[in-house]
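In: just coords:
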């Protein structure tokens, strides 16, 4: 039972870390965002899995 829990948690943690890193790199490269960049950094880091996804949907100016 304990092994099955790790098989579920580890991929989610890895996905979350990858999304955070990619979102922070993208945030650093773009010039304009919807809102201040410092706020997006906090949302990306502390928003768990939803933070980076929100940044890519709402935070980027097209």
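Out: Thanks, I have it. Quick caveat: nothing in here was measured; it's all calculated off a predicted structure. Residues are numbered from 1 along each chain as shown.
In: switch to C-alpha atoms for all contacts and neighbour counts from now on
Out: OK.
In: Can you give me the buried ones in the longest helix along the chain?
Out: What stands out as the longest helix in the chain, according to DSSP state H, is helix 2-29. By neighbour count on 16 or more other CA atoms under 10 Å, the buried set for helix 2-29 is 16, 17, 19, 20, 23, 24, 27.
In: The structure to be compared is supplied as follows:
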């Protein structure tokens, strides 16, 4: 393994875990609920999956309808 990867691995692992956890939580919420502040289910699924860590944060802050 190159030294640069070994050097940044302790920083990257928590970020990757956070990204995956946010994505799964957001996808579960999108699929479970029918109402959103704006947009459709398909749009939010694509945003959450394609726009890696920012997509789930966008959904959780501006996309999800209050319960």
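Out: Good, I have the coordinates. Just so we're clear, the structure is a prediction, and the values are computed from it rather than from any experiment.
In: quick one on the thing from earlier: would you check the span in the second structure matched by the helix or strand just after the longest helix of the first structure?
Out: Remark: after helix 2-29 of the first structure, the chain's next helix or strand is helix 37-46, criterion DSSP states H and E. With TM-score structural alignment applied, helix 37-46 of the first structure matches the range 41-50 in the second structure.
In: Mean deviation, the matching stretch versus the first structure?
Out: After superposition onto the first structure, stretch 41-50 of the second structure sits on average 0.5 Å from its aligned residues (mean CA distance after the TM-score superposition for the first structure).
In: May I see the buried residues of that stretch?
Out: With burial defined by 16+ other CA under 10 Å, the residues of stretch 41-50 of the second structure counted as buried are 41, 44, 45, 47, 48, 49.
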